[in-house]
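Visitor: model the structure of this input:
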Amino acid sequence: MKINNPIIQNAQEKMKKAEQALQRDLGGIRAGRANASLLNRIKVDYYGAPTPLNQLAQITIPEARVLLVKPFDKSALKEIERAILASDLGISPTNDGTAIRLVIPQLTEERRKELAKQVKAEAEKGKVAVRNIRREMMDGLKKAEKNGDLNEDELHNFEDQAQTVTNQAIKAVEAIQADKEKEILDD
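Guide: Next up, the predicted model:
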């Protein structure tokens, strides 16, 4: 659908960003298999500056349940190991002198259910964000009508478009949630 109202286009962009934020947040939830995005939030104290781990090391997945972290600068190995231990990952790193291996343990059924609840809660936050954007969009459209920029028929038409955009964003959030839950539960 072609949208030619800047208020709706702006809201649509914000909704896309909310979807991307949800995707990023869910990427940090461990799902029993190796995923480099698990390490995205880890910051390493590198020469006194907190530096993202993915800027200090190459992160590869040599096996389904193993992450291999090879620092570009070997002197940073100890600091990287310390940062991983200090993180909330709950995975003990194995240092072989040149690289760090992280073996992702098999998830228990109970832990899978906990993670699925966490995914559902994050998805609900995403839906709330979309609904808040919708409310702002509707307020903007009503304000435009009050200012005389839109007539009543245009307002009604744009409100329908706004609802369609919102429904699409909610469906996208639900699809992201379903994919992550499937990843967690079907390991």
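Visitor: only C-alpha atoms from now on, for both contacts and neighbour counts.
Guide: OK.
Visitor: how many residues are close by residue 81?
Guide: Neighbours of residue 81 under the rule other C-alpha atoms under 10 Å: 19.
Visitor: check residue 16 too.
Guide: Using other C-alpha under 10 Å, residue 16 has 15 neighbouring residues.
Visitor: state the helix or strand in which the residue nearest to residue 63 when sequence neighbours are not counted lies.
Guide: Ranked by C-alpha to C-alpha, 6 or more residues apart in numbering and with sequence neighbours excluded, the top spatial neighbour of residue 63 is residue 34, at 7.8 Å. Using DSSP states H and E, residue 34 sits within no helix or strand.
Visitor: please generate a structure for the following sequence too, so the two can be compared:
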Amino acid sequence: MSNTELESNMRKSVDSAQRTFNTIRTGRANPSLLDRLSVEYYGTETPLKSLATISTPDSQTIAIQPFDTGSLALIEKAISTSDLGFTPNNDGKIIRINVPPLTEERRKEFCKLASKYAEEGKVALRNIRRDAIDRIKKSEKDGELSEDQSRDQQENVQKLTNKFITEIDKHLADKESDILKV
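Guide: Just a heads-up that it's a prediction; the model follows:
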């Protein structure tokens, strides 16, 4: 595996962790809060963003305007039964969600959730590192690399891993400060 390929895989893991962070609620309304939500539409689980336009008219409201008004009740049900804790208001054309300010306890829960997501991202990076180092060791064993070359490449893989773990930690710190900001 080339260094660029390794870096690309690690970048994807960091980006995935970042997208997961975006699904955690802060004090403000944000359309990405609904990214994980899917709706059973004609018997198929369909992502909400494929069924409707999601916008934030103000900092405390999320507006969902379905492309097909027949799916209003299905979208409303999916939001109500989700773990997001939102109560949708349906006016027949648009579903509005009022995003209440977070309590201190809820903020701490969200910080724990963010830490969990960060750890999952780091585990993914470590798995990529392990696979790369295993390949390097196999190449050394097969005689394709000298011991010094193998050690150098393993050090490079470790440096790259550390760089991306630091990046995840930075994203986590940003998200936690966002969550704790009142």
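Visitor: if we can go back for a sec, contacts only, for the aligned residue in structure 2 for the residue nearest to residue 63 of structure 1.
Guide: Matched by TM-score structural alignment, residue 34 of structure 1 corresponds to residue 29 in structure 2. Residues in contact with residue 29 of structure 2 (C-alpha atoms under 8 Å, 6 or more residues apart in numbering) are 56, 58-62, 99.
Visitor: just those now: which is nearest residue 24 of structure 2?
Guide: residue 99 (12.6 Å; C-alpha to C-alpha).
Visitor: so what's that closest one closest to, chain neighbours aside?
Guide: That would be residue 60: by C-alpha to C-alpha, 6+ apart, it lies 5.0 Å from residue 99 of structure 2.
Visitor: out of the contacts of residue 29 of structure 2, who has the most neighbours?
Guide: residue 62 (23 neighbours).
Visitor: show me where structure 1 has its strands.
Guide: According to DSSP state E, structure 1 carries its strands in the segments 43-46, 49-52, 57-63, 66-71, 93-95, 100-103.
Visitor: to residue 80 of structure 1, which of the ones you listed lies closest?
Guide: Closest to residue 80 of structure 1 of those, according to C-alpha to C-alpha: strand 43-46, at 5.8 Å.
Visitor: how near is the residue nearest to residue 99 of structure 2 to residue 102 of structure 2?
Guide: According to C-alpha to C-alpha, to the nearest Å, residue 60 of structure 2 and residue 102 of structure 2 sit 11 Å apart.
Visitor: before we move on, back to that, and of the contacts of residue 29 of structure 2, the nearest to residue 39 of structure 2?
Guide: Within the contacts of residue 29 of structure 2, proximity to residue 39 of structure 2 (C-alpha to C-alpha) peaks at residue 62, which comes in at 16.9 Å.
Visitor: alignment lookup: that closest one to structure 1.
Guide: Looks like residue 62 of structure 2 aligns to residue 67 there (TM-score structural alignment).
Visitor: do you know how far the equivalent of residue 109 of structure 1 over in structure 2 is from residue 79 of structure 2?
Guide: Residue pairing (TM-score structural alignment): residue 109 of structure 1 is matched to residue 104 of structure 2. Look at residue 104 of structure 2 and residue 79 of structure 2: by C-alpha to C-alpha, they are 23 Å apart.
Visitor: more neighbours: these two, which one.
Guide: A side-by-side neighbour count of residue 104 of structure 2 and residue 79, using other C-alpha under 10 Å, places residue 79 first with 22 against 12.
Visitor: my guess is the more buried one contacts residue 89. True?
Guide: No: in this structure, residue 79 of structure 2 is not within contact of residue 89 by C-alpha atoms under 8 Å, at 10.3 Å.
Visitor: do you know how far residue 80 of structure 2 is from residue 95 of structure 2?
Guide: As judged by C-alpha to C-alpha, residue 80 of structure 2 and residue 95 of structure 2 stand 12 Å apart.
Visitor: good, we can wrap up now.
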